[in-house]
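Dropping a prediction and its sequence here:
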Amino acid sequence: MDHEVSSSALGAVGATGLSPLDLFLHASIVVKLVMLGLLLCSVGVWAIIAEKIILIRRVNREATEFEDRFWSGGSLDDLYESDGARPTHPMAAVFGAAMGEWRRSARIGGIDLSRGGVRERVDRAIDITIMRENDRLTRRLIFLATIGPVAPFVGLFGTVWGIMHSFASIAQMHNTNLSVVAPGISEALFATAIGLVTAIPAYIAYNGLSNSFEKFTDRMEAFGTEFAAILSRQSEERADDTTGGKA
């Protein structure tokens, strides 16, 4: 007798189906909304991951090409006119901000970066530009940081609701057979699975991308420091030449 009950219960579960589509279609409206919300978040997560991976590769490649031109020994004024005046990537923006401030200071009172005020303005222009470019590069990463810890709890909410729905079915039908309990529990667990599938890539990608962007920020800061030192040396050399000429 017990064997017959178990067989009929398993047959009913098989008829309901345990494929993802069947689990979604037979879920309650609340669990369906949870699943749909998590699926939409998952699509957003993967879109941001793809965008940021392409972005970090592009800006690193453009930075390398720019640094090659910068260290090639060409004129800084020519490089400013071609890249710095209207920058199209972060490294050129850092160069353009420093060079632009340096040129403005030269027009106002002569090139003398040994004066603290000019040096501070150049350093501040570099720092502000790096901060602005970093904010632009890391935009929407906060979405990954939010989805990572939140999605499992949203899926858990769907799980709790599905289990509550299963117990309600038991109470209404006065039947504890597997055919009554299994579908609701399966749908509930499926909501948790979707939450984990959404959260895990978001969490891993956020940490990996954040590390990549931090390294690129360090690269911009190193370039800015080197360029400020170059401008300082050039100003000192011109000041020495001017002093020697007067003598």
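Yep, that arrived.

okay, CA-based contacts and neighbour counts for the rest of this
Will do.

Distance check, residue 224 against residue 99.
According to Cα to Cα, to the nearest Å, residue 224 and residue 99 sit 10 Å apart.

swap in residue 80?
In terms of Cα to Cα, residue 80 sits 7 Å off from residue 99.

Provide a list of residues in contact with the residue nearest the centre of the chain.
The residue lying closest to the centre of the chain (Cα atoms, centre = their mean) is residue 141, at 2.9 Å. By Cα atoms under 8 Å, 6 or more residues apart in numbering, residue 141 lies in contact with 48, 206, 210.

Equivalent analysis for residue 133, please.
residue 90.

give me the element it is part of.
helix 116-137 (DSSP states H and E).

Just the buried positions in whichever helix or strand comes after that helix, please.
Downstream of helix 116-137, the first helix or strand assigned by DSSP H and E is helix 141-173. Across helix 141-173, burial judged by 16 or more other Cα atoms under 10 Å covers 141, 144-145, 147-163, 165-167, 169.

Then stretch 61-76?
Neighbour-count burial for stretch 61-76 flags 62-63, 66, 70 (criterion: 16+ other Cα under 10 Å).

the helices in this structure, which residues?
According to DSSP state H, the chain carries its helices in the segments 2-16, 20-25, 29-70, 76-79, 90-109, 116-137, 141-173, 178-246.

put this beside the first:
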Amino acid sequence: MDRSVTATPLGQAAADLSLWGLFLQADWVVKLVMLGLLFASIWVWAIVFEKVTSLRRANKAADAFEDAFWSGGSLDELYRREGDQPTHPMAAVFATAMREWRRSAERVATSDFVAAGVKERIDRSMALTVQREMERLERWMIFLASVGSVGPFVGLFGTVWGIMNSFAAIAGMQNTNLAVVAPGIAEALFATAIGLVAAIPAVLAYNKISSDMARFAGRLEGFAAEFSGILARQTESAVSPARSPAPAAE
């Protein structure tokens, strides 16, 4: 008599194999795993949207800046327009180099030792700025990598936990009917599915965004190298009069 009463709700539970039904019927540990993975998936997509938007905006700003830089206009005018509050990474690299070059410009003509170190200081300041700007752009990238590598294992933990509970319930009921076994196993596998849903986009997005960021970092480094050469030539032209020998007395 008791067995027939117990079989009715189990039959009803077995019939509800929708995603929401599987979630409601799952153990509380499996529910926590599912909720954590769903939250991670939402966060992954938010990060992807932010990174794609930031890179697109940075590349567009860099295109406009390079057009102005190579147009032949005055560097001082460009610095007044972009240097006070740089709004994108390439302008920040330019402003850093200009500030360092201006600080050294007054002393270059009277000190060969200072002139020899100007290029090194400019290169170091631009390299640090590139590194700082890329670190800002790469923020939260470690989260994408973590979800991509750990997500499937977290889902697998939920699956193992759910199957353990299902087998324990089956052993207690002493009933191996497929209608009794299927719901518990389906609930457990649902956790693995959510883990893959979170991990696969995270891995794909991490690889694509990392490639785009490496390309943008190379663009910044290329601009820094070209600008360093321009400032070095201007520094040499400022120092050359001081180095020229005085005319011989007649």
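Yep, it's here. Quick caveat, the model's predicted, so the values are computed rather than measured.

circling back to that earlier point, buried stuff in the helix holding residue 133 of structure 1?
Within helix 116-137 of structure 1, the residues scored as buried using 16+ other Cα under 10 Å are 118-119, 121-123, 125-127, 129-130, 133-134, 137.

Would you mind getting the average deviation of it from structure 2?
Averaged over the aligned pairs, helix 116-137 of structure 1 sits 0.7 Å from structure 2 after superposition, using mean Cα distance after the TM-score superposition for structure 1.

How far off centre is that helix?
Chain-centre distance of helix 116-137 of structure 1: 22 Å, with Cα atoms, centre = their mean, to the nearest Å.

thinking again about what came up before, okay, residue 80 and residue 99 of structure 1: which has more neighbours?
Legend: neighbour count by other Cα atoms under 10 Å for residue 80 of structure 1 and residue 99, higher for residue 99 (24 against 20).

What lies in contact with stretch 78-97 of structure 2?
So stretch 78-97 of structure 2 is contacted by 58, 61-62, 65, 68-69, 98, 122-123, 125-126, 129-130, 133, 220, 223-224, 227-228 (Cα under 8 Å, 6+ apart).

Now do that stretch: distance from first to last residue.
With Cα to Cα applied, stretch 78-97 of structure 2 spans 13 Å between its terminal residues.

same check, this time on stretch 166-183 of structure 2
9 Å.

what's it aligned against in structure 1?
Mapped onto structure 1 using TM-score structural alignment, stretch 166-183 of structure 2 spans residues 166-183.

surely residue 231 of structure 1 meets residue 113?
Yes - with contact defined as Cα atoms under 8 Å, residue 231 of structure 1 counts as touching residue 113 (7.4 Å).

higher neighbour count, those two?
residue 113 (24 against 20).

OK, contacts around that one?
Residue 113 of structure 1 touches 119, 231-232, 235-236, counting by Cα under 8 Å, 6+ apart.

Present the residues you listed as a markdown table; the columns should include distance to residue 202 of structure 1.
Formatted as a markdown table, these follow (distance: Cα to Cα, whole Å):
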| residue | distance to residue 202 of structure 1 |
| --- | --- |
| 119 | 42 |
| 231 | 43 |
| 232 | 44 |
| 235 | 48 |
| 236 | 50 |
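
so which pair among those is furthest apart in space?
The most widely separated members of the contacts of residue 113 of structure 1, counting by Cα to Cα, are 119 and 236 (12.3 Å).

what number of residues lie near the closest residue to residue 148 of structure 2 other than its chain neighbours?
Distance criterion Cα to Cα, 6 or more residues apart in numbering; nearest residue to residue 148 of structure 2, sequence neighbours excluded, is residue 199 at 4.1 Å. Counted by other Cα under 10 Å, the residues lying close to residue 199 of structure 2 total 27.

what sits against residue 199 of structure 2?
By Cα under 8 Å, 6+ apart, the residues touching residue 199 of structure 2 are 41, 147-152.

tell me which of those residues is nearest to residue 178 of structure 2?
Residue 178 of structure 2 lies nearest to residue 152 out of the contacts of residue 199 of structure 2, by Cα to Cα, at 26.6 Å.

Kindly confirm whether my reading is correct that that closest one touches residue 201.
No - contact criterion Cα under 8 Å: residue 152 of structure 2 and residue 201 do not qualify, at 12.0 Å.

if I look at the two, which residues touch both of them?
Shared contacts of residue 152 of structure 2 and residue 201, defined by Cα under 8 Å, 6+ apart, are absent.

wait, residue 125 of structure 1 sits on residue 99?
No - at 9.4 Å, residue 125 of structure 1 does not count as touching residue 99 under the criterion of Cα under 8 Å.

how close does residue 240 of structure 1 sit to residue 112 of structure 1?
Applying Cα to Cα, the value for residue 240 of structure 1 to residue 112 of structure 1 is 11 Å.

Just want to know which of these two has more residues nearby.
Each of residue 240 of structure 1 and residue 112 has its neighbours counted (other Cα under 10 Å); residue 112 has more, 22 against 11.

Against residue 228 of structure 1, how distant is that one?
Noted for residue 112 of structure 1: a distance of 12 Å to residue 228 of structure 1, by Cα to Cα.

and what of residue 5 of structure 1?
Residue 5 of structure 1 is 82 Å from residue 228 of structure 1, by Cα to Cα.

Please identify which of these two sits among more neighbours.
Comparing residue 5 of structure 1 with residue 228 by other Cα under 10 Å, the one with more neighbours is residue 228, at 21 against 13.

How about the contacts made by the closest residue to residue 189 of structure 1 other than its chain neighbours?
Closest residue to residue 189 of structure 1 apart from its sequence neighbours, by Cα to Cα, 6+ apart: residue 159 at 5.6 Å. Neighbouring residues of residue 159 of structure 1 by Cα under 8 Å, 6+ apart: 31, 185, 187-192.
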